[in-house]
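**Q** sequence-free structure coming up:
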């Protein structure tokens, strides 16, 4: 609970800091529906979501994390075993399993690195789209946290990762 509250406080503090810096620089402007030129500086977006991604990647016992860790540890690290996981009648997510096997073979067998990589690959698309599309980045980030949407990064990683990839390509979909 302390970590969750710290994430919310972190977003609020960075949002207030951004507002104060804007006022000090005289960049405060009224937004109209046609005028959405201001974007939060990238370093603030990275600081905001970097904190969230860090804690999501460092978890060990939240929600379905134990099941994901056990699955990752059970996956083989041999590339020759990948085709057996592509049977759609037996496996729910052959792409995710293939990613995990490739990760284990080429990068690391440590599940902490695997969880952090998935947290990064899930969090960055959300950060980029909120920064690009949201009129108020920090308010949208605050809603992302308080609406418990971020919980999908912990529970239902496979589905959330697929959703963030689709979300990332929303410009093409539009």
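**A** Yes, it's here. No experiment lies behind these values; they were computed from the predicted model shown.

**Q** alpha carbons only for contacts and neighbour counts from here, please
**A** Noted.

**Q** Please name the spatially closest residue to residue 94 (chain neighbours excluded).
**A** Excluding the flanking residues, the one nearest residue 94 by CA to CA, 6 or more residues apart in numbering is residue 86, at 5.2 Å.

**Q** I figured the one you found was touching residue 96, is that so?
**A** No: judged on CA atoms under 8 Å, residue 86 makes no contact with residue 96 at a distance of 10.4 Å.

**Q** residue nearest the centroid of the chain?
**A** Residue closest to the average C-alpha location in the chain (CA atoms, centre = their mean): residue 123, at 1.7 Å.

**Q** which residues does that residue contact?
**A** 49, 53, 164 (CA atoms under 8 Å, 6 or more residues apart in numbering).

**Q** Around the last one, how many other residues sit close by?
**A** It refers to residue 164. Neighbour count for residue 164, taken as other CA atoms under 10 Å: 18.

**Q** you'd agree it is up against residue 126?
**A** Yes: in this structure, residue 164 is within contact of residue 126 by CA under 8 Å, at 6.5 Å.

**Q** Quick check: buried residues in stretch 93-106?
**A** For stretch 93-106, a neighbour-count test (16 or more other CA atoms under 10 Å) marks 94, 96-98, 100-104 as buried.

**Q** also this one, for the comparison:
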């Protein structure tokens, strides 16, 4: 964990000074963090993620890269062929599997840092939550899916301006890396509505209804997936997601609801971010019955990083610091609880001590 703690400290300090030395901007977030320090944040995240040799399924990706030489003749265009083509290109550069891990880390983290740079109100808080909420660790586990999620996250502006054609093209492109990205196609029409409308409450009720009747719901769902590459999820039996994670994800949404009018005033596009965060929470609620549904929250958790950086600003000026420090403290405790107490996370690298 030593490297991960150092990573947290460096990223937070760099990003804090990036905002401290920011300049005024006419963009959505009103401030423009210092670009050199933003690059240092991205560099630190990429370095730590890209030079690892463990965590999650990292070993299996490295092993597959070394064992399977890909060419145009053996790429299966019926599956996630985009990632296979990506690996094929990398294999022409080097047969060292670390290039796969480093390049995916570079693409994923660079896109995430760039979007947070553009839309986050408190840049350092967004990056801090990216790490302490566990998303940074998840990016080292679900490599393909998180890479697809970061590509879609980079298309946030097309949600804001309603350019669905370009947004759909990017989703389809990302689906060649992980087909689950296609779920964002119908989701687009859901989130392009005013937050906290009747439709929002209908979605919340639907998620609770699914939880209550999960056995019947799962039978219908997995029967429809039986002949797809996700059919094996039917036998998935690792239990449900931790209820504490659900509560942690619910906090920024509850705060956004409490200050919804002021949030719209200071962040006119907040309805879309709130809706995306709500959809992510609903998937997380359902995942308490089967952890596999938490995989979909990868696509929505990134938007909470933007949301939480704005909800601090809905409070009175004299209360902002108190709320800010509470968020920092409780997310730190959550990070410690998950990484040290629950999972006993260990970071290993052949390049970093």
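**A** It's in. If you're wondering where the values come from, they're calculated on a predicted model, not measured in any experiment.

**Q** ok so, going back, return the member of the buried residues of stretch 93-106 of the first structure nearest to residue 152 of the first structure.
**A** residue 96 (15.6 Å; CA to CA).

**Q** Give me the contacts around the helix or strand that closest one falls within.
**A** Using DSSP states H and E, residue 96 of the first structure sits within helix 94-106. With CA under 8 Å, 6+ apart as the test, helix 94-106 of the first structure has contacts from 72, 75-79, 82, 85-88, 109-110, 114, 158.

**Q** Going toward the C-terminus from it, what's the next helix or strand?
**A** Helix 94-106 of the first structure is succeeded, C-terminally, by helix 111-133 (DSSP H and E).

**Q** start and end residues in the second structure for the following helix or strand past that next one, please.
**A** Tracing the chain C-terminally past helix 111-133 of the first structure and defining elements by DSSP H and E, one meets helix 137-146 next. Mapped onto the second structure using TM-score structural alignment, helix 137-146 of the first structure covers residues 123-132.

**Q** cool, and stretch 109-120 of the first structure?
**A** So stretch 109-120 of the first structure sits over residues 95-106 in the second structure, by TM-score structural alignment.

**Q** cool, and stretch 59-69 of the first structure?
**A** With TM-score structural alignment applied, stretch 59-69 of the first structure matches the range 52-62 in the second structure.

**Q** Compute the first-to-last residue distance for that stretch.
**A** 11 Å (CA to CA, to the nearest Å).

**Q** quick revisit: centre of the chain to the match of helix 137-146 of the first structure, how far?
**A** 12 Å (CA atoms, centre = their mean, to the nearest Å).

**Q** ditto for stretch 323-338 of the second structure
**A** With CA atoms, centre = their mean, you get 18 Å for stretch 323-338 of the second structure.

**Q** For that stretch, buried residues please.
**A** 324, 327, 331-332, 334-336, 338.

**Q** What segments of the stretch 151-300 of the second structure are helices?
**A** For the stretch 151-300 of the second structure, the helices defined by DSSP state H, counting those that start in this stretch cover 156-160, 164-175, 184-191, 198-212, 214-224, 243-258, 260-266, 270-286, 298-311.

**Q** Give me the packing partners of the longest one, helices and strands only.
**A** With contacts defined as 3 or more CA pairs under 8 Å, 6 or more residues apart in numbering; DSSP states H and E, helix 270-286 of the second structure has these neighbours: helix 184-191, helix 198-212, helix 243-258, helix 260-266, helix 298-311.

**Q** Highest mean neighbour count out of those helices?
**A** helix 298-311 (a mean of 25; mean count of other CA atoms under 10 Å).

**Q** Which SSE is immediately downstream of it?
**A** helix 317-336.

**Q** which residues in the first structure does that next one align to?
**A** So helix 317-336 of the second structure sits over no part of the first structure, by TM-score structural alignment.

**Q** angle of that helix against helix 243-258?
**A** Between helix 317-336 of the second structure and helix 243-258, the angle formed by their directions is 160 degrees, by axes from the mean of the first three to the mean of the last three CA atoms, to 10 degrees.

**Q** which helices and strands sit right next to helix 317-336 of the second structure?
**A** helix 123-132.

**Q** After the helix it packs on, which helix or strand is next?
**A** Downstream of helix 123-132 of the second structure (by DSSP H and E), the next one is helix 135-139.

**Q** quick one on the thing from earlier: quick check: which of the helices of the stretch 151-300 of the second structure is nearest to residue 12 of the second structure?
**A** Of all those, helix 298-311 comes closest under CA to CA, at 13.7 Å.

**Q** contacts for the closest one?
**A** 112, 116, 119-123, 125-127, 129-130, 135, 145-146, 149-150, 152-153, 181, 252, 255-256, 259, 263, 267, 270, 273-274, 276-277, 279-280.

**Q** ok, back up a step: mean per-residue distance, the match of helix 137-146 of the first structure versus the first structure.
**A** Taken over the aligned residues, the distance from stretch 123-132 of the second structure to the first structure averages 0.5 Å (mean CA distance after the TM-score superposition for the first structure).

**Q** contacting residues around that stretch?
**A** 8, 11-16, 18-19, 33, 113, 116-117, 120, 136-137, 302, 305-306, 308-309, 328, 331-332, 334-335.

**Q** can you rerun that using 7 Å?
**A** For stretch 123-132 of the second structure, the external contacting residues (CA atoms under 7 Å, 6 or more residues apart in numbering) are 8, 12, 15-16, 19, 116-117, 120, 136, 305-306, 309, 331-332, 335.

**Q** so which of the buried residues of stretch 93-106 of the first structure comes closest to residue 29 of the first structure?
**A** residue 96 (44.5 Å).

**Q** Which among the contacts of helix 94-106 of the first structure count as buried?
**A** 72, 75-77, 82, 85-86, 109, 114, 158.

**Q** possible to save those residues as CSV with distance to residue 25 of the first structure and secondary structure?
**A** Putting these into CSV (distance: CA to CA, whole Å; DSSP: H, G, I helix; E, B strand; the rest coil) gives the following:
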residue, distance to residue 25 of the first structure, secondary structure
72, 49, helix
75, 53, coil
76, 55, coil
77, 53, coil
82, 55, helix
85, 56, helix
86, 56, helix
109, 48, coil
114, 41, helix
158, 43, helix
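
**Q** Can I get the buried residues of stretch 323-338 of the second structure in JSON lines including distance to residue 215 of the second structure?
**A** JSON lines is the format used below for those (distance: CA to CA, whole Å):
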{"residue": "324", "distance to residue 215 of the second structure": "41"}
{"residue": "327", "distance to residue 215 of the second structure": "36"}
{"residue": "331", "distance to residue 215 of the second structure": "33"}
{"residue": "332", "distance to residue 215 of the second structure": "36"}
{"residue": "334", "distance to residue 215 of the second structure": "30"}
{"residue": "335", "distance to residue 215 of the second structure": "32"}
{"residue": "336", "distance to residue 215 of the second structure": "34"}
{"residue": "338", "distance to residue 215 of the second structure": "28"}
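
**Q** Sounds good, over and out.
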